[in-house]
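Q: Predicted coordinates and the sequence they were generated for:
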Amino acid sequence: MTITGIAITGCGSATPSVLLDNHGLSQRVETSDEWIASRTGIQHRRLADPNTGLSTLATSAAQEAIAMANLDPAAIDLIILATSTADDLFGSASLIQAQLGATKAVAFDMTAACSGFVFGLVTAAQFIRTGVYQTVLVIGADVLSRWVDWSDRRTCILFGDGAGAVILQADEQEHLLGFEIRSDGRQNQSLNLSYQPQPQEILPGITIGQGTYHPITMNGQEIYRFAVKKVPEVIEKALFRANLTVDQIDWLILHQANQRILDAVAERLNIPSEKVISNLAKYGNTSAASIPLALDEAVREGKIKLGDRIVTSGFGAGLTWGAAVFEWGR
């Protein structure tokens, strides 16, 4: 097998049409626009209506990325869907493959919560570098509104729905310059969307657990401490692997979890605020979608240009975290 370079040649995004602002939320729970905005940086979030599935958003984002890369969907070899909220517990990637008409692609789901897009990016890269596949579609998408307790103001103010996607292609030059991914299950209890079984006896002496997933629970202080400590470390490790310094980076795109986290990480890395991409105010925390959604907006606004160096980092449930350094385009 030959080792091949990688280029990210297209991106796309999609969000639902329903908009819920902080004033609207204050009619549901005891909170206010000032309270939410000052503590999180969030002003709005987009929510999927009952007829808008995860697959719908993911397919739309993927179509934009495919169009930007000027590809025929039949040229895609692999589709990786990073999500924690698939329409089907068995997975949604294959349905998206069919909706795209990517008839030659193998497709599978990957779950790493808010780190999912970075983990998907790194996984896709391995298939290309070894020469197994030439063109990979990576989608980060989540519909967390399905699993939020809308009476819990600690969590319902944070999350929104959306999807983002990128196309990775084999290239003569290496544009994915370095990465590092990590996990620590010892802190798993800090952020959960857990299955809660109810005992059900199906025959005398044979009892199984049938139930459902309960809404998101989160220890916000623990997640904040984890993120502001671990994210700068993993970014520095990825930069080291890329043989780059912070000063050589054009843009920082973090998982859009909380503006305080974005500011604290940038400060610890001595990255000026004008290099930090943030669209958190408009969309809230869209989990695996947040990084590609922010990337796509910045590219389409002309902020990110061909050859710009970007460092990105995802972090969240698991706990999982990771960073990747890449040059935009080929």
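A: Perfect, I can see it now. Numbering: from 1, shown residues only.

Q: CA atoms for contacts and neighbours, from now on please.
A: Will do.

Q: Please tell me how far the helix or strand where residue 6 lies is from the chain's geometric centre.
A: Under the criterion of DSSP states H and E, residue 6 resides in strand 5-14. When distances are taken as Cα atoms, centre = their mean, to the nearest Å, strand 5-14 is centred 14 Å away from the chain's centroid.

Q: And for stretch 12-28?
A: Between the centre of stretch 12-28 and the centre of its chain there are 18 Å (Cα atoms, centre = their mean).

Q: and what of stretch 26-44?
A: With Cα atoms, centre = their mean, you get 23 Å for stretch 26-44.

Q: if we look at that stretch, which residues are touching it?
A: The contact list for stretch 26-44 (Cα atoms under 8 Å, 6 or more residues apart in numbering) reads 19-23, 25, 150-153, 157-158, 257-260, 280-284.

Q: Now do the strand holding residue 6: which elements does it pack against?
A: Based on contacts counted as 3 or more Cα pairs under 8 Å, 6 or more residues apart in numbering; DSSP states H and E, the elements that strand 5-14 packs against are helix 54-68, helix 116-129, strand 161-171, strand 176-183, helix 290-300.

Q: Pasting the second one now:
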Amino acid sequence: MAKSIYSVITGTGNYIPTRRIKNEDFLSYEFYEKDGIKLTKDNKDVILKFQEITTIAERRYVTKDQVTSDIASFSAKAAIESAGIDKEELDYVIVAHNFGDVTDENKQLDIVPSLAARVKQKLKIINPYAVAYDVPFGCPGWLQAMIQADYFIKSGDAKKVLVIGADVLSRVCDPHDRDSMIYADGAGAVILEAKESETPTGILAHKTRSDTYEYANMLFMGKSYNNTNGCVGN
């Protein structure tokens, strides 16, 4: 039986920030409705209801000196070590994210140069043919990056691809919106390699859809719910 090329995950890595934010840390926050009216409900009740719905008791935030490309590179290094490969053999470095390197001092989005280029530099990869680019694709960005990597491998264009998903949402969410308690920071990475096999293995199939006609604006950037300061950040 003839062998076909499949994409197989050979290494994984992650970075979970060390800064723990518990639900009780939000007791001192001032929450507002989207119309700018301050919530009259006690924060204890708001937080209790939130935990009942989400089962989230704590989340992780990056430290003040960290940005998205930092934690992305940490997870990437772990994935490379897990796969036991030479980083110079990578054909692509793909980073899925949404907001770039937002610093603690400046909430402005920073996406130039690409995060993938920054990660490649932080990993000290010299090979110029390890193509680095970003995939800004919302919540399923990492999955879409995996789909692209799978295409590269199955077409014969690549044999080893580093795929990373990372975001620092704590710096872009509105601290006056109770839903901001959902968000956290973190990064994960995999090494996807080409493997010949007579039987299907690795990534077998995928399907992507974009329901933008009705739902394009479910998540959006804008002013804080607290209209007295008009800013987004914490």
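A: In hand now; what should we look at? Just so we're clear, the structure is a prediction, and the values are computed from it rather than from any experiment.

Q: Report the TM-score for the pair.
A: Scored against TM-score structural alignment, normalised by the length of the second structure, the superposed chains reach a TM-score of 0.79; 196 aligned residues with a Cα RMSD of 1.9 Å.

Q: Which among the helices and strands packed on strand 5-14 of the first structure is found nearest to residue 92 of the first structure?
A: The closest of those to residue 92 of the first structure is helix 54-68. By Cα to Cα, the value is 6.5 Å.

Q: for that closest one, which positions count as buried?
A: The neighbour-count check on helix 54-68 of the first structure (16 or more other Cα atoms under 10 Å) flags 54-66 as buried.

Q: same thing with stretch 174-192 of the second structure?
A: Buried, per 16+ other Cα under 10 Å, within stretch 174-192 of the second structure: 174-178, 181-192.

Q: again, but for stretch 99-116 of the first structure
A: 100, 102, 105, 107-116.

Q: Next one: residue 144 of the first structure from residue 155 of the first structure, what distance?
A: Taking Cα to Cα, to the nearest Å as the measure, residue 144 of the first structure falls 11 Å from residue 155 of the first structure.

Q: swap that for residue 187 of the first structure, sorry
A: Taking Cα to Cα, one finds residue 187 of the first structure at 18 Å from residue 155 of the first structure.

Q: swap in residue 171 of the first structure?
A: Computed as Cα to Cα, the residue 171 of the first structure to residue 155 of the first structure distance reads 42 Å.

Q: now swap in residue 83 of the first structure and tell me
A: 19 Å.

Q: Strands of the second structure, start to end?
A: Assigned by DSSP state E, the second structure shows strands spanning 4-15, 19-22, 58-61, 92-96, 131-135, 160-168, 185-197.

Q: can you list these in JSON lines and add distance to residue 51 of the second structure?
A: As requested, these are exported to JSON lines (distance: least, Cα to Cα, whole Å):
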{"stretch": "strand 4-15", "distance to residue 51 of the second structure": "24"}
{"stretch": "strand 19-22", "distance to residue 51 of the second structure": "11"}
{"stretch": "strand 58-61", "distance to residue 51 of the second structure": "9"}
{"stretch": "strand 92-96", "distance to residue 51 of the second structure": "28"}
{"stretch": "strand 131-135", "distance to residue 51 of the second structure": "32"}
{"stretch": "strand 160-168", "distance to residue 51 of the second structure": "22"}
{"stretch": "strand 185-197", "distance to residue 51 of the second structure": "18"}
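
Q: Of those, which is nearest residue 223 of the second structure?
A: Smallest distance to residue 223 of the second structure across those (Cα to Cα): 18.7 Å, for strand 160-168.

Q: The closest one: which residues count as buried?
A: Neighbour-count burial for strand 160-168 of the second structure, counted by 16+ other Cα under 10 Å, picks out 160, 161, 162, 163, 164, 165, 166, 167, 168.

Q: Just the residues contacting it, thanks.
A: Taking Cα under 8 Å, 6+ apart as the rule, strand 160-168 of the second structure contacts 61-62, 67-69, 71-72, 75-76, 89-100, 102, 141-142, 145-146, 149, 153, 184-194.

Q: and residue 75 of the first structure, what pairs with it in the second structure?
A: In the second structure, the residue matched to residue 75 of the first structure (TM-score structural alignment) is residue 89.
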